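**Q** With the sequence up front, the predicted model follows.
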Amino acid sequence: MPTGVHLRDARQQLFDAAERVLLRDGPNGLTSRAVTDEAGCAKGVLHRHFADFDAFLTDLVLDRAAQLEAQADELRESAGAGTVTGNLTAALSTLFGPIPVAIIPLITFRDELRTRLRHARPGGGIAILAEATTAISAYLAAERERGRIAADADIDSLTLSLVGGGHLLFTDRDDPGRPTTEAVERFVTAAVAAVQRRPV
């Protein structure tokens, strides 16, 4: 009986397949059968690599959160270069890319997944949003050290405003597609206006 194609890197191919299903069908359409069908392999392949489907989803989220860490490093290293609004606009567009935005409701809707993520790492229960929060906070702190953000700026509150507002901007939309760069920049400009030390 055929069992589908052989997967050279089964974990990565299953993760990629899950992303495609998630983007196309949303969290409710993401099942183990949908993932293995999308990957073109037998259902048993997933269970050979993961204890159960929630274990698979946990590793998927942690893998994608880890990818955001590299983007967070790039954002922190951009401090002092370019403009604050430009850097934050680009960062929000990346941190709230299609895959992270699709993963957030998956975490929200699956209690067991949140529980496993919390056990896997500090702040893991809100992985993706936690990565975005860490990235923005570290960047703002670096800009404050360079004098481009006011010394008395409340970094924690500003970070929450940028991450929360950015999340809404990219997810709570009546029209299809992502917000324009101009719309994101307008939001960022308004959010940081009170704490900028000089025009950026």
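**A** Sure thing, it's come through.

**Q** CA only for contacts and neighbour counts going forward, please
**A** Will do.

**Q** now the spatially most central residue of the chain, what's its secondary structure?
**A** Centroid-nearest residue in the chain: Pro100, 3.4 Å away (criterion: CA atoms, centre = their mean). What DSSP: H, G, I helix; E, B strand; the rest coil gives for Pro100 is helix.

**Q** From Glu112, how far off is it?
**A** Pro100 is 19 Å from Glu112, where distance means CA to CA, to the nearest Å.

**Q** before we move on, the earlier item: the residue lying closest to the residue nearest to the centre of the chain once chain neighbours are set aside: neighbouring residues, count only.
**A** Distances taken as CA to CA, 6 or more residues apart in numbering place Ile128 nearest to Pro100, at 6.3 Å, with adjacent residues excluded. Neighbours of Ile128 under the rule other CA atoms under 10 Å: 27.

**Q** wait, doesn't Ile128 sit right on Ile104?
**A** Yes. Between Ile128 and Ile104 a contact is recorded at 6.9 Å, counting by CA atoms under 8 Å.

**Q** all helices of the protein, in order?
**A** Per DSSP state H, the chain carries helices over the ranges 10-25, 32-39, 43-49, 53-77, 84-95, 98-109, 111-120, 129-145, 155-171, 181-192.

**Q** between these, which gets nearest to Val200?
**A** helix 84-95 (6.1 Å; CA to CA).

**Q** Which secondary structure elements does the closest one sit against?
**A** Judged by 3 or more CA pairs under 8 Å, 6 or more residues apart in numbering; DSSP states H and E, the packing partners of helix 84-95 are helix 53-77, helix 129-145, helix 181-192.

**Q** take a look at this one as well, against the first:
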Amino acid sequence: MPTGVAMRDAREQLFDAAERVLLRAGPAALTSRAVTEEAGCAKGVLHRHFADFDAFLAGLVLDRARRIGEQGAALRAAAGTGDVIGRLADALTGLFESVAVAIVGLVTSRDGLRARLRDERPTGVPLLTDAAAVLASYLAAERDLGRLAPDADVDVLAPTLIGAAHLLFADRTGPPPGADAVRRTVAAVVGGVVRLQ
């Protein structure tokens, strides 16, 4: 690998490379060598920015969790417009067709990573917990606008949606579920509380 070549936004390039490796080959293939080879840089670049590989992986997980929060702001801003079930189905598909399922597998397979993440996030599984908070916020906004029943328990509905969608998308070896399957799942979870479309 070349040395002495400056990388712009090295952390982000390394995170993107790790995501590609993770999606292509799964958590077991994610090593510092695989990441730096994918990024086209010397192995030392990763270690200049992170204390060790688990610190790098924790940074990756927290960065992807931050992105979910940013996407959540757009979802909440859309409250009051469009089809509630359709918006939820699209949000869940966007989440689980991305790197989320692979990152959950990564977190559950690496003890050192889980321990490091506990310093930042003492409860829940990062990404899934963040996504549930985003959905709860959106559902609360829809409830406040009268598009959900006033007694809709968004703090139960949101993680239920996350769990159901995670099960739909968890098989990384087969084709992802179709839009109709995701929509049916969402409708089964929230259909009873949706008042206006």
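**A** Yes, it's here. A quick note: this is a predicted structure, and the numbers were derived from the prediction, not measured.

**Q** what's the neighbour count on Arg24 of the first structure?
**A** 12.

**Q** tell me the contacts of it?
**A** For Arg24 of the first structure, no residue meets the contact criterion (CA atoms under 8 Å, 6 or more residues apart in numbering).

**Q** can you check Ala151 of the first structure too?
**A** 144-145.

**Q** For Leu92 of the second structure, see how far away the aligned partner of it in the second structure is.
**A** Ala151 of the first structure maps onto Pro150 in the second structure, with residues paired by TM-score structural alignment. Here the criterion is CA to CA. By it, Pro150 of the second structure lies 23 Å from Leu92 of the second structure.

**Q** before we move on, what about Ile162 of the second structure?
**A** 7 Å.

**Q** Looking at these two now, which is surrounded by more residues?
**A** Leu92 (23 against 20).

**Q** Just to check, the more buried one is in contact with Ala164?
**A** No. Counting by CA under 8 Å, Leu92 of the second structure does not reach Ala164; the two are 9.8 Å apart.

**Q** In space, what's closest to Ala79 of the second structure - neighbours in sequence excluded?
**A** In space, Ala79 of the second structure is closest to Glu142, 5.6 Å off (CA to CA, 6+ apart).

**Q** And Met1 of the second structure, by the same measure?
**A** Ala42 (5.2 Å).

**Q** mind listing what the one you found touches?
**A** 1-3, 36.

**Q** Just put the helices of the first structure in a markdown table and tack on distance to Arg198 of the first structure.
**A** As requested, those are exported to a markdown table (distance: least, CA to CA, whole Å):
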| stretch | distance to Arg198 of the first structure |
| --- | --- |
| helix 10-25 | 40 |
| helix 32-39 | 50 |
| helix 43-49 | 53 |
| helix 53-77 | 19 |
| helix 84-95 | 10 |
| helix 98-109 | 32 |
| helix 111-120 | 40 |
| helix 129-145 | 12 |
| helix 155-171 | 17 |
| helix 181-192 | 11 |
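
**Q** ok, back up a step: can you name the two of the contacts of Ala42 of the second structure that are farthest apart?
**A** Thr3 and Thr36 (11.9 Å).

**Q** Of those two, give the one with the bigger neighbour count.
**A** Legend: neighbour count by other CA under 10 Å for Thr3 of the second structure and Thr36, higher for Thr36 (20 against 10).

**Q** need the contact list for the closest residue to the more buried one other than its chain neighbours.
**A** Using CA to CA, 6+ apart and skipping residues adjacent in sequence, the residue nearest Thr36 of the second structure is Lys43, 5.5 Å away. By CA under 8 Å, 6+ apart, the contact list for Lys43 of the second structure reads 32-33, 36-37.

**Q** Mind checking which of those are buried?
**A** 32, 36-37 (16 or more other CA atoms under 10 Å).

**Q** hmm, back to that, kindly provide the distance from the residue nearest to Thr36 of the second structure to Ile103 of the second structure.
**A** 22 Å.

**Q** Great, nothing more from me.
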